[in-house]
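Prediction below, plus the sequence it came from.
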Amino acid sequence: MEFNFLKIVLSLLTISIVVMGCLINNVEKHLPVFFVQTFRFGKFAYRGSPSQLIVEVPKSWFRHFYVFASVFTTLFLVLMCGIYFLSWELPHWLVILLDLLASSNRRAHVSPVSSLLALSLLTVQAWHRFYETWFVCVYSDTKMNVIHYIVGFVHYIGSVMAIVAESPGFIDNKGLPTIFQLKEITLGNIYGTLLFLWALYHQNRAAVLLANLRKDRKGSIVTLEHRVPHGDWFELVSSPHNLAEILMYLALTFILLGSNTWPFVFLWVLSNQVETALLTHWWYKSKFKDYPATRKAVIPYVL
């Protein structure tokens, strides 16, 4: 019997977000404080008497995700390049780890080109977010549950492992060398890359616009208050950074078409980003009475 731990964990995360989100969105006032405080964080955090069972950390600790993610993705990208171009041997301990995470019956469902391209783009995104969170974003003094903090690390570990577990050259450390051929580039690779880079650009624009709301013309931080953002995708949705994140992982799904595990990563990201965007949208509407009525939460003209 195949036991894919990655699929199980990602499925549980997705189900948890969907179930808890539905409860928060519809019957929040009837829920225990512990439940609500566990789910809400940042600007839409729970404002009542806090539960003593909850451990919170500064929201600015989001930065730690990307310190880890940038190093973790880069290490695996170097390993993949070594296997594909320098005939490196896959470490035996990694074969055992991947077998434990994605079953010993795993197969290479995507080409070396698709695997390398997807991991390269994920690495670019990690370093891009590292730069944004350390040198662009201006965080307020809000907090988040320690569970959110832990899940951030789980996400990047799971995403990288979901790619390499079904990549040629990562199934075992024996057999013929992996053949990397540019002729294997597909339309999905091309369209996926263009979509990814387009979304990455707009995610950066959103981060800059949000940061500028708290800075003066010289770039000095003058306030930590929340204000209504305008410009670029903010004219369409309240959370363009969440929309961009969804599009980037959708792009990786196109590139990794055929993978059995990666779609579970995408569904987790989709559910998480949509729920976060909805809570953000409703918070903006309750906070600012003149908030643009035509602006949607995360999907332009739809949601």
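Everything's here; your move.

can we go C-alpha only for contacts and neighbour counts from here?
Fine.

For residue 117, give me its contacts.
189, 255 (C-alpha atoms under 8 Å, 6 or more residues apart in numbering).

Regarding it, which helix or strand does it belong to?
Element membership of residue 117, judged by DSSP states H and E, is helix 112-135.

got the contact list for residue 181?
Residue 181 touches 112, 113, counting by C-alpha under 8 Å, 6+ apart.

how much space between it and residue 85?
11 Å (C-alpha to C-alpha, to the nearest Å).

quick one, helices of the stretch 1-150 of the chain?
5-27, 33-39, 62-85, 92-102, 112-135, 146-164 (DSSP state H, counting those that start in this stretch).

ranking those helices by burial, who's on top?
helix 112-135 (a mean of 21; mean count of other C-alpha atoms under 10 Å).

could you give the angle of that helix to helix 146-164?
150 degrees (axes from the mean of the first three to the mean of the last three C-alpha atoms, to 10 degrees).

and the angle for helix 112-135 with helix 62-85?
Calculated by the same axes, to 10 degrees, helix 112-135 forms an angle of 150 degrees with helix 62-85.

Give me the distance between helix 112-135 and the centre of its chain.
11 Å (C-alpha atoms, centre = their mean, to the nearest Å).

mind listing what residue 248 touches?
Residue 248 touches 195, 196, 197, 199, 200, counting by C-alpha under 8 Å, 6+ apart.

which residues are contacting stretch 45-55?
33, 34, 36, 37, 38, 40, 142, 143, 144, 145, 146.

In a markdown table: those, plus distance to residue 297.
A markdown table is the format used below for these (distance: C-alpha to C-alpha, whole Å):
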| residue | distance to residue 297 |
| --- | --- |
| 33 | 25 |
| 34 | 26 |
| 36 | 21 |
| 37 | 22 |
| 38 | 22 |
| 40 | 17 |
| 142 | 21 |
| 143 | 22 |
| 144 | 21 |
| 145 | 23 |
| 146 | 26 |
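
Below is an additional structure, to be compared with the one above:
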Amino acid sequence: MASAVLIGFWIFASICIVAPGLLFLIVPNLPQVVIDLLLYGKARGKRTKWSLVQMIEVPKSWFTHFYALGIVVNGLALIVVTGSYFYGWQPPQYLLNLLRYLRDKDSSNEDTCAFSACVLIGMMFVQNLRRYLECIFVSVYSKSTMNLIHFMLGVILYSTFHLAVLCDAPSLLSNPDLKKENPGWKCFFGVALFVWSSWHHHTAHKTFGNLRKDNQGQVRTLTHHIPRGGWFEYVSCPHYFMEVLIYTAFGMVAGFSNLTVWSVVIFVYANQAIAARVSHNWYKDTFKDYPKQRRALIPFIF
């Protein structure tokens, strides 16, 4: 029951990131408006001129907002979906209507079992909650900004993930028998990968935060430094690498035939690959003593 609407949207979003991203990597001296649309934070560098995009920019610290939204949306979705599948609760009519619209009418496959669907939405809820707490208590944001397009992609991703899951899962009115559910080895290994990569994701953000704090945990600077230790010894962006693994874990739990969830995963792959390469180049250009053995995203490879 894949959703052509959601798949088409995320594939289109992936292309919109990869195409200008590759252009920027090949031709760095693009017009300021293009750079402002594509990049944010330190990777954007110092502006040489004003552009219209600056009128639709928000603080980078607004990451907190779409994680908070994700907590609410996926938390409520987890309650509704679990109650509908395993306790026979009547799901909200608006959700049934929305899924009826999104699901392809010519497909009857259920690529993600009910148990795995609940696990997936629960994993996203945990991801949103952890990142929200990190944004508040761990990360130290400068005054850098991002444009509303980046912000809205985050809003859409976290507020529609449960729909991507449910488009390839049993109907919420099906009342599946939990005893007959067989999520398989992919669900087990997906959850294990999620836990492992989430821990290292947190560690990377903690390293970033500590670069701007003193021994008492007080912010002492907003300047950038070379992060060291852990996965930073292998790649410039272990936080992006771990996010790639986190979404790979989502795909494993969903099942390799769940095209709707995998379209989201592909979008994350595209986004993190371009962001990692741009950040890696920025580190090399900014710090002349930057470790030469580091790769951008994947240890020893890319």
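Structure's in. What do you need? What you see is a predicted model; the values in this text were computed from it and never measured.

What residues in structure 2 pair up with the helix holding residue 117 of structure 1?
Aligned using TM-score structural alignment, helix 112-135 of structure 1 spans residues 114-137 in structure 2.

And the matching stretch against structure 1, how far off on average?
Compared with structure 1 after fitting, stretch 114-137 of structure 2 has a mean deviation of 1.0 Å; criterion: mean C-alpha distance after the TM-score superposition for structure 1.

check contacts around the most centrally placed residue in structure 2.
Nearest to the mean C-alpha position of structure 2, by C-alpha atoms, centre = their mean, lies residue 268 at 5.7 Å. When contacts are counted by C-alpha under 8 Å, 6+ apart, residue 268 of structure 2 touches 244, 247.

ok, now residue 277 of structure 2?
So residue 277 of structure 2 contacts 296, 297 (C-alpha under 8 Å, 6+ apart).

one more time with 10 Å
Neighbouring residues of residue 277 of structure 2 by C-alpha atoms under 10 Å, 6 or more residues apart in numbering: 21, 22, 25, 43, 236, 237, 283, 295, 296, 297, 302.

Also residue 287 of structure 1?
226, 227, 228, 281.

now the residues you listed in a markdown table, with distance to residue 204 of structure 1?
Putting the contacts of residue 287 of structure 1 into a markdown table (distance: C-alpha to C-alpha, whole Å) gives the following:
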| residue | distance to residue 204 of structure 1 |
| --- | --- |
| 226 | 19 |
| 227 | 18 |
| 228 | 17 |
| 281 | 20 |
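
filter these to the buried ones?
residue 281 (16 or more other C-alpha atoms under 10 Å).

Distance of residue 217 of structure 1 relative to residue 145 of structure 1?
In terms of C-alpha to C-alpha, residue 217 of structure 1 sits 34 Å off from residue 145 of structure 1.

What of residue 156 of structure 1?
Taking C-alpha to C-alpha, one finds residue 156 of structure 1 at 18 Å from residue 145 of structure 1.

So the residue nearest to the centre of structure 2, which state does it fall into?
helix (DSSP: H, G, I helix; E, B strand; the rest coil).

quick one: it and residue 233 of structure 2, what's the gap?
Counting by C-alpha to C-alpha, the gap from residue 268 of structure 2 to residue 233 of structure 2 is 23 Å.

Could you find the counterpart of residue 153 of structure 1 in structure 2?
For residue 153 of structure 1, the residue aligned by TM-score structural alignment is residue 155.

okay but its match is in contact with residue 67, surely?
Yes. The pair residue 155 of structure 2 / residue 67 is scored as a contact, 8.1 Å apart, by C-alpha atoms under 10 Å.

before we move on, back to that, just the buried ones among the contacts of residue 277 of structure 2, please.
21, 43, 236, 237, 283, 295, 296, 297.

In strands, which of these appear?
Assignment to strands by DSSP state E places none of those there.

closest to residue 104 of structure 2 among those residues?
Taking C-alpha to C-alpha as the measure, residue 104 of structure 2 lies nearest residue 21 of these, at 31.7 Å.

give me every residue that touches the counterpart of that closest one in structure 1.
For residue 21 of structure 2, the aligned residue in structure 1 is residue 21 (criterion: TM-score structural alignment). Residues near residue 21 of structure 1 by C-alpha under 10 Å, 6+ apart: 15, 27, 28, 39, 40, 271, 272, 274, 275, 276, 278, 279.

show me what contacts the last one?
Residue 279 of structure 1 is in contact with 21, 24, 25, 40, 41, 43, 44, 45, 239, 297, counting by C-alpha under 10 Å, 6+ apart.

try the fifth one
In this structure, residue 40 of structure 1 makes contact with 21, 24, 46, 47, 143, 144, 145, 148, 276, 279, judged by C-alpha under 10 Å, 6+ apart.

returning to what we had before: nearest spatial neighbour of the match of residue 153 of structure 1, skipping sequence neighbours?
residue 66 (5.1 Å; C-alpha to C-alpha, 6 or more residues apart in numbering).

any idea how far the one you found lies from residue 282 of structure 2?
Going from residue 66 of structure 2 to residue 282 of structure 2 by C-alpha to C-alpha gives 26 Å.

do the same with residue 297 of structure 2
Counting by C-alpha to C-alpha, the gap from residue 297 of structure 2 to residue 282 of structure 2 is 14 Å.

what's the answer for residue 34 of structure 2, then?
Distance, residue 34 of structure 2 to residue 282 of structure 2, using C-alpha to C-alpha: 17 Å.

likewise residue 271 of structure 2?
17 Å.

Over to residue 10 of structure 2?
Counting by C-alpha to C-alpha - residue 10 of structure 2 and residue 282 of structure 2 are separated by 27 Å.

Quick check: residue 224 of structure 1 is in a helix.
No. If the criterion is three-state DSSP, then residue 224 of structure 1 is coil and not within a helix.

what residue of structure 2 matches up with it?
By TM-score structural alignment, residue 224 of structure 1 lines up with residue 222.

Pretty sure that match sits against residue 140.
Yes. With contacts counted by C-alpha under 10 Å, residue 222 of structure 2 reaches residue 140, the gap being 7.6 Å.

Now do the contacts for residue 205 of structure 1.
199, 211, 231, 232, 233, 234, 240, 241.

Name the helix or strand for it, please.
Per DSSP H and E: helix 187-212 holds residue 205 of structure 1.

so that helix matches what in structure 2?
So helix 187-212 of structure 1 is aligned with residues 185-210, judged by TM-score structural alignment.
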